[in-house]
Each structure stands twice: as structure tokens, then as C-alpha cells.
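S.K.: okay, predicted coordinates and the sequence, questions at the end:
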Amino acid sequence: MITIVLCVLFLAASVVSTAIAAVSWRRRSRAAGFGATAFLNVGLAGWSATDAAEMLVRDPGLLQLTTTVSFVFVCAVVVGWLVLSYALADRAWHPTRRFVVLLAIEPVLCVTAMATNPWHHLFFGGFRDTGFDGGLVPVYGPLFWAHSAYSYAVLGFAFVRVVRLWSITSSRYRAAAFAVLISLPSALLNMVVLSLHGRLTDLTALGFVITAPLMYWMVVRESMPAQAPVAHRRVFEKISDAVAVVGRDGRILDINPAGEGLLRLLSPDMPADVIGHTMADILGPDTPLMPGRDLLVGDDRERTVENAHESGLDLDIRMSRLYGRGDRCVGWAIVTRDVTDLNRQRRELERQLQTIELLRADLAEQALRDHLTGLHNRRHLMSGLTRAVTGAGPLSVALIDIDHFKNINDRYGHAAGDTVLIRVATLLAGAARPGELCARYGGEEFVLVLTGDDAPARVDALRARVAGTPIDVGDGRTVTVTFSAGLAARTGPETPEVLLEIADTALYAAKHAGRDRIVLAPDPLALPKS
């Protein structure tokens, strides 16, 4: 009766494992963990089924065959647990051809030893009666114990990997680690059977009655392998930014390849292995990559260093504190990014913006200047004069007109006329003081906005200077020109338009009086020529 119950349990474990293998195989494309789960459960199903058969077989020859077949599945289970541990640690992991070949060596040797056991009896030396319902069990030899030692070494390695995964991942992924840990009931049963040296039928597969349903729940309900995290080490090594973990004493505890590459650029003579050294040892005491004691407290820090260590590199450095128990700072994570190209682009953009601003200012200035003489134009004159009349102190407006300018154009040509306008404009502009205005009013007319009480004398001196300066108009020809001027002094709240109108009236009086003179409004008499 007990034999029947055990057979039913073995078969139940086999059926459930087979179902899980089928479900996992259909989902194998979603993550490497599903393929590993399918392979593992095929081994579990076969091991359980052959254990059920061994419970019923009493013929030693047939038992030799079923035992040999069972070890095929036993080896598959050992390999399956190891592969699953890798898949749980890294969802992007896939076994390489070399990995598969290395894992296949021991199972092939084991099955070969089992198949040839009748000739050497090194794997097991026969069968003995357990005294338990007539059951027979193998008497194990040295090759079996070597196989067991290898299997437990592999399982122990897988167990350590999973425990480490459990310790470093969030609760979201701990169900994945539990998938391997639930193999413990089967492992405990196996160790109990081995410790009895063949006095008890192998009950290892009974643990699968517990393992298989839990595996099924995790695969189907939690999609365990699909949630397995990417190994943090691989992410750390693939980060393009330089990342270093520095202890409280300033020694480097960990660094990624990008960090090592950056250190080598900054210090070509650095040690081959930087772990255990301080940044100050490698780069000198003044390196910006070394956290200071002030960073033991306070906020994280970020800074940009240009031309770090005369390397030509601009570095963006962020130092973040790492906390231990009691919120005590135990070190720093230093993330360094090469921003040389970014800074170059930024500086180039700033230069371009500066050039654009200069061009804009130049265009704005050109819009306010006469294109021929370079003096301010009438538009700027009116806005400047509007501001000037609101100020304090004496203010005068001189409206100047070149005498007989039409005759110059008719006799010497318009090019000569332009040369005269430019030369007279230069003389007028040179006579203006800072804060005063000199503008071309139109045609051969100019306006000077002067400050101070000496405006009449200054304009008359300027008239004399223009009259005494010969102007070269090309082809060896020179001309001498004079100008007439009307001068209006501010006496009250006159508007720019009123002042210009008064100056225009005075200019008309100067022209009527014979030209080459100035008239101070409202006095219609011309000032004597000097």
C-alpha cells in the first residue's frame, strides 16, 4: 500500500512538472528564464517518473535500465538549476556554445559510466533489499560519489548566486529568487537518503510535489523569468559615464571601464589596478575628483571643471553621498561626464549669438545713419533732439546748408558732389563734442545740436574752417565750398519741430543776406565773417 502511495506521489510530481515544462516552452521567446524553466522541469518530470518505475521493479536487470535512465534526468535537473540561476540574474542572458559544451561533459561521462557499469561496477556494485516492501536500491560505488560531489558543487554555486540576487534586488524580484530556493525540500530528502547508504528508497523526487506547484504558480501567475532583473554589474560596466565608488577614507572601492579609461587619460602613469588607491594618489591632492571632508555632511555636489588636469577635457562631476546604518555617510558615488564637445558647442553658440547681436546692433545703427556720409539720419536726429530738449543747460540747433551745391554737381558731376558732402560731413562731425548730435538733414543740409553758451562762436569757427579747406574731387581738381547756417537757441519749452523751424527761418535769412554766414535767430542780422 505504501508503495502505491509513493508511486502516485511520484507520478503526480511528474505530471505537474510536465505541465510546467509545456507552459514554459510556449513562452520561451519572452525571456531566457522560460527556456531554462522548461528544461529543468523536463528533468524533474523524468526523474519523478523513473523513481515511480523503480518503486515497482523487482528484477535487477530491468532495474539497471531504469536507474541508468533516471540518471539522465538527474543530470538534466542539476544543469537546469544552474542555467536557471544565470537566467534569473540576467534576463538578457543566453548560454553560449562553450557554456553548453562544458556543462555537457559531466552528464555524458555519468551516463556513459552508468551504461557500462555491468563491466566495471564502479558506479554501483549491484542492488540490495531495503527491507521496505521488497524494494531494491543500488549499492553505490566511487563514480557515483564523485558524481554526487560534482552535482552538489554545481547546486551550491547556483544557490549562492540566487541568495546574492535575493540580497541586492528589490522585493519585486524576490519571487524569482524563491523559485530556486524552493528546491531545498528535494535536496534535504536526497541528503537523508544518501546518508543511509542504500537502506531507503530514493525519495528525492517527493520534494517535487512541493517544488513543482510553486514553480507553476510563479511561472504562470508572476511571469517570474520575465521579471528577472538585468545584472547590475553588466549595467554598471556598460554605462558610458565614468562611475567610481569611493569609500569614506577616499579609497576607490569600485570603478567601471569608462571610469578607468578617464583616469588613464588624466594620468597615463596610473597603476594597472586602481582599486584601493585614492583619487589623490592617482591624480594629485588638488584633483576635483576627490571628495572633501566637507562632503561628509550636506547636500550632493555638482560642478564643471574645464581643461581638467591640462588634458583638454571639460568634465561635469557629480558627487552623491552613500549612506550606511544610521544615515551615516560611508562614501560617495562619483559620476563624471565628458562635456568637452558640449561646452565647445555651447561656446560656439555663444560666439554665434554674440556675432548675431553685433550684426543686429550694426543693422540697427545703419538704419539710423546716412549711407553716404555716415552721419546720423533725420530719424535719429528727431529722437535724439526730443531727448535733448528735455535736459538742462543751454541748447542750440544749427541748420547748415552748403552754398551753391547744385553748381558743383552741374560742373564737376554727382561723384564730385558726393565727395564734397562726405568731406563737409567729416568736418562737422569732428567739431561735435561728446553728447552732441551731428546729422544729415537731407540733400546738402546738415544739423548740429550743440550744448553750451558758445554755440554761435563754434559754428562760425566751423564755417571758416570749411571755407578754408580745399576739397579734392578727383582728376587733380579741387573745390572750395562755403555754407550758410541758421542757429536757434532754446529759450523755453520749444519742441524739436519748433527749434528746427526757427533755425530754418534763420538759415533763410543767412542765404538772403549773401550766404557764407550764420544768422542767430531771432536776430536777422548776420554775424560778421572772421
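M.R.: Perfect, I can see it now.
S.K.: CA atoms for contacts and neighbours, from now on please.
M.R.: Fine.
S.K.: residues in contact with residue 461?
M.R.: When contacts are counted by C-alpha atoms under 8 Å, 6 or more residues apart in numbering, residue 461 touches residue 530.
S.K.: what's the strand or helix carrying residue 108 packed up against?
M.R.: Using DSSP states H and E, residue 108 falls within helix 97-115. Packing partners of helix 97-115 (3 or more C-alpha pairs under 8 Å, 6 or more residues apart in numbering; DSSP states H and E): helix 60-89, helix 142-168.
S.K.: put this next to the first one:
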Amino acid sequence: MTPDRWAVLFACAALVAACTAVLAWRRRDRTPAATALAVTMSGVATWSAADALVYGLRTEVTRLAYPPVLLASVGLVVAGTYVLARTVTDPSWRPARRTALLMAVEPLCLVVAGTVPATRDLVMGGLAAAGPDGDAAVVLGPLFLAHTLYSYVLVAVAYTYLVRCFRRVTGVLRRQVAILLGSALLSTVGNVVAVGGQLDGTGTDVTPLFFLLTGLVDCWAIFRGGLLRLVPVARDQVVDTVPDAVLVVDPAGILIDLNPAGERMMRSMRATLSGDLVGRSLQEIAGPNALAVFGATERLDGHRVAEVAPGVWLDVRDSEVADPRGRPLGRIVVVRDVSEQQERQAAVERLNARLAEQVEVIERLRAELAEEAVRDPLTGLHNRRHLDRALAADLASRPRAGELSVLVVDIDHFKSVNDRYGHGAGDTVLTAVAGTLAGAVRAGDTAARLGGEEFVLVLPGLGREQAVDRAEQIRRAVAAGRHALDGDDVRVTVSIGVAVCPADGSVSAALLEAADRALYTAKATGRDRVVAADAVPSPQVVAVPVPAAARDDVAVPVPAAARDDVAELVPGA
């Protein structure tokens, strides 16, 4: 092949390598491996360009400048390959300053030696322009061979890292490593062939052509294979930095690895632990009590939460690890300290309990206030407001409950009690009568004070005869009572009117009016008696008692305005 054709091939190799370097450099913010690949391909582009100039120009200047440029390019390729391998296998790795200096010292020394005339032949001598057949004359000096050996050693170390990474990772990351490893091996084989072909003093360095293939493979990998798109994450970037404790336990229960958070947690739980934790049993490290607690804790949603010490709550998740054949390799245990969350949850539960108690108190107070709103403050019986609601509700349900009776009770001669003994004594009498009425009602009955000395009892389910019997019991109980008023032993009586639904009315107003008419009849016919509505005379007239000797025998009709004419008190009766 003619020198011009060699020049074209090397120029193409330089162009492809430069494009690959640019593509990699644009991805440098994703991974340091992109920067290393850009440096490597920059060295390849410079190396190929130098060969293109030597074969294309064939001048003395290019002949003299070729050795130092070649050595600088080779140094970039070797250093870039090493850094690329290290960063691909461990993205957190960065070359230390000492490592960078050591990798730079040897290429710089060779560049200087290849530039200085006194040492130029020790590096590369007898370099002559290529002849018509395309072969160039070159004598590789001992320093160049030593440099080549050094480069091969460094590249072999880089390949070792890539091979180990290839065996460890899976999926797309494994494919990325395979691409880098294959392309690097391709260029290395080409370099070995080229150096071996030039040991006799003639031949063409075809290494850039192999790098041309390497560049093409890397370009395809970047565009089509996702190279540098997905970046492997190093263990110390994940496991060692997570706040949760991560423990790896073998099938025998021996701890074989843990992260710094796990070591801190284990030592904080058991202050007596000393020495290295790896290689010791999990029972010895965590303690039998903690393991017993978790062994007795039910697994919920793949994890267990238990209190292993007073105030110390742990959330534990574990998963089995097996080899490709399904044989168990151990367990990965992830432990999180949830003591603060549990304490907050307990505080919330305590607050909820206190709130529930307060709501209960408020509801009780509200019920008491609501009850007080429908209670007469003096007697404790219900008031007219509650009576209206209760009577309406009882009438609405009466078709199911049967008959309903209403008793209207009035204290006889109550005005005389107030006039003679004062309103305080009157209140005492009202309270006593109210107590008698309250004791006479059943569950579901209603006892209310209408106002003054008048009361109403609503008795669902009672017919006329039963209601009259109940009224008689109340009348006798009141009459049997004695009240100490201002030194006197006073007896009071009541008059009671009885009305029954539906015979005497089917609505509240009609029923109360019928019972009220019966009450007026009881008061007009002598008081201290019970009168049912069916025995009431015409509402236009009422009866008043005649003198005591004959009041149970004769009744004289008089106008209704005269029914409250006389009051009778019986002191000491």
C-alpha cells in the first residue's frame, strides 16, 4: 500500500477517534468514565494524526516531531485506559494525586528523551520516510521497548478490573463492560502485532487502524448500545451511605458483612460489644432477647416491628439470597430504628385518647345542658317545652302502643300556702309534690310542670281505668304527706283530671283541654279527688262544694269564674 493511502487511513482513524472523544466528553457530567474515554480517544486521535502526517508529508520536521508526539499519545491512551477501567468498575473511584503523578512521570520522561538529540536514538532511531511500498524504516530503542512493557502491564491491570466487573455485574451493565473490554482488547492486539512487525527495523505501525475499529465500536456503543447512559453505582455510594443498617448473614447465622450504619446500631444497642463484628454470630451481636422478640413478632407486609429494649423500636426486613442454582447463600437484613416514629405514634394515640375523653365529657355536658333546658329548675320535672314534644311523639306512636292517658294535677288551695307561710314554703310544697309525681311514673312516661302549682303526667299505654287507678295512687300519696311549715304540720291535697286518647281527643290541645275540664270538675266538686273526662258535665258550668256536711251529696251549678273561690288548709290534720 502506498504512503498516501496509509495517510488517508490514518487520517480516517484520527477523525473517528476525535468524534468518539467528543461524544464521550459531552457525557462527562453523568460519569467519570466518560472523561476517561474522551482522554483515551484523544490520545488515539493524536497518534493517528501523527502517523497520517508522517506518511502524508514525509518531511524532516514530521520525522523529528513524530517520536515525542507518539510517546505523548501512547501515554494518554494507556493512562486513559487504566482510569476508564477503574471508573467503570467503581464510579466512586478517583485517581489520587500520587497516582496521577506516577502515571504522568514515565510518559513525560520518554517524551523528553525522544526530543533531546542525545537520547533520541534510545527511544526511536533510524526513522525514515516510507518508501513506495509504504514501509518505513524505524529502530525501536531500549527505552521505547521498556515503555511498551510498562504500558502493557498497566493495560493488563486495567483489563483485570474490567474482567472482575464483567463477572460480577448483570444486565445492561454487563453489556457495557463487555463492549469496553472487547474494543480495548482489539486495539491492544493491533499494537502487539504492530510492535512485533517493527522489531526488524521496518514495517508500518498499524495500531491506529485497530484504534479506528475501536473508535467505531465505541461510537456504535454510545449511540446504539447505551454506553455511558446507565452508570453502575458503587457499593459505598449505596450500601455504605444509607441510614438503615444493612447486615449480610450466612445460612449458619454468621455475620459476613455490614455497613457503617449497621455497626453503629449494633454497638449502640449493646455497649459491651468490642472488636470486629464480622465473623461472629448474629445472636451474639444482637443478643438473644432481641432475636426472641422478633421471633415472636408477626410479620406484616414483609417486615417486623418490635420493641427490643425500653423505648427502642426496630423495623426489620430480611430477604433470602441464593446462587443461580437456587442454593441458599444467606440473608440480607435491613434494620431501621423507628423509635421516634413509635414515640410520635404513641403520643398521637395518647392525644386521641384524651380528645376522646374530652369529647365524651363535652357530650355529657351537652346532654346535661340539653336536659336542663327542658327541666323545671325548682322541681326537676320536665317543662312545658319538653311536654309538648314528648306528648306529640307519644301521640304519633300511639297506634302501635294502644291508648294514651294524660293526668292534669293541681295542688288544692296552694295560694293560701303562699299567703300564709310565704313563697319559700310554697316552693317546699311544690318540690314535695313533684317528688311524689316523679316516683309514680314508669320508663317512657313523662312528668312535667306546666307552671305555678299545675303538673301534667303523660302515660302511654294506659286506658281510662288504669289511668284513674294511677291518679288515685298519686292523690293518696300526696294527701298522706306532711310538710313542716313555720312550725305547723301541714297537709296538702291535689285534684286530678284524667283524659284518654283517642276517646277524649286525638291531638295534644284537645287531650289537654279534656283533662283540664276534668280537673276543674274535681276542684268544683270538693277537691282532693280524681275526675275522668267522660264524667265531666258541660264545659259552660262547673260545680262547687256546699258546706262540709253536705258537700259529698249536693253540687250547685255556678259560673266558671267562681271555681277558685275558697281555700282550705288543714293544719295539724
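M.R.: Great, that's in hand. None of these values were measured; they are calculated from a predicted model.
S.K.: TM between them?
M.R.: Here the TM-score for the pair of chains, by TM-score structural alignment, normalised by the length of the first structure, is 0.68; 507 aligned residues with a C-alpha RMSD of 5.9 Å.
S.K.: can I get the helices and strands packed on helix 97-115 of the first structure in CSV including mean neighbour count and distance to residue 124 of the first structure?
M.R.: Shown next, in CSV, are these (neighbours: other C-alpha atoms under 10 Å; distance: least, C-alpha to C-alpha, whole Å):
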stretch, mean neighbour count, distance to residue 124 of the first structure
helix 60-89, 21, 10
helix 142-168, 16, 7
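S.K.: tabulate the ones you listed (JSON lines), appending distance to residue 446 of the first structure.
M.R.: Below are these laid out as JSON lines (distance: least, C-alpha to C-alpha, whole Å):
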{"stretch": "helix 60-89", "distance to residue 446 of the first structure": "87"}
{"stretch": "helix 142-168", "distance to residue 446 of the first structure": "85"}
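S.K.: who are the packing partners of the following helix or strand past the helix holding residue 108 of the first structure?
M.R.: Downstream of helix 97-115 of the first structure, the next assigned helix or strand under DSSP H and E is helix 117-120. Packing contacts for helix 117-120 of the first structure, counted by 3+ C-alpha pairs under 8 Å, 6+ apart, involve no helix or strand.
S.K.: one step back: and the helix holding residue 108 of the first structure, how far out from the chain middle?
M.R.: Centroid separation between helix 97-115 of the first structure and its chain, computed with C-alpha atoms, centre = their mean, to the nearest Å, is 47 Å.
S.K.: what's the angle between that helix and helix 142-168?
M.R.: 140 degrees (axes from the mean of the first three to the mean of the last three C-alpha atoms, to 10 degrees).
S.K.: please identify the buried residues of helix 97-115 of the first structure?
M.R.: 103, 106, 107, 110, 111, 113, 114, 115 (16 or more other C-alpha atoms under 10 Å).
S.K.: trace the fifth one over to the second structure, please.
M.R.: By that I understand residue 111 of the first structure. Aligned by TM-score structural alignment, residue 111 of the first structure pairs with residue 107 of the second structure.
S.K.: ok, and the closest non-adjacent residue to its match?
M.R.: Excluding the flanking residues, the one nearest residue 107 of the second structure by C-alpha to C-alpha, 6 or more residues apart in numbering is residue 75, at 5.3 Å.
S.K.: what of residue 286 of the first structure?
M.R.: Residue 286 of the first structure sits nearest to residue 280 (C-alpha to C-alpha, 6+ apart), 7.2 Å away.
S.K.: now the helices for the stretch 251-400 of the first structure?
M.R.: Per DSSP state H, counting those that start in this stretch, the stretch 251-400 of the first structure carries helices over the ranges 257-266, 279-283, 340-367, 378-388.
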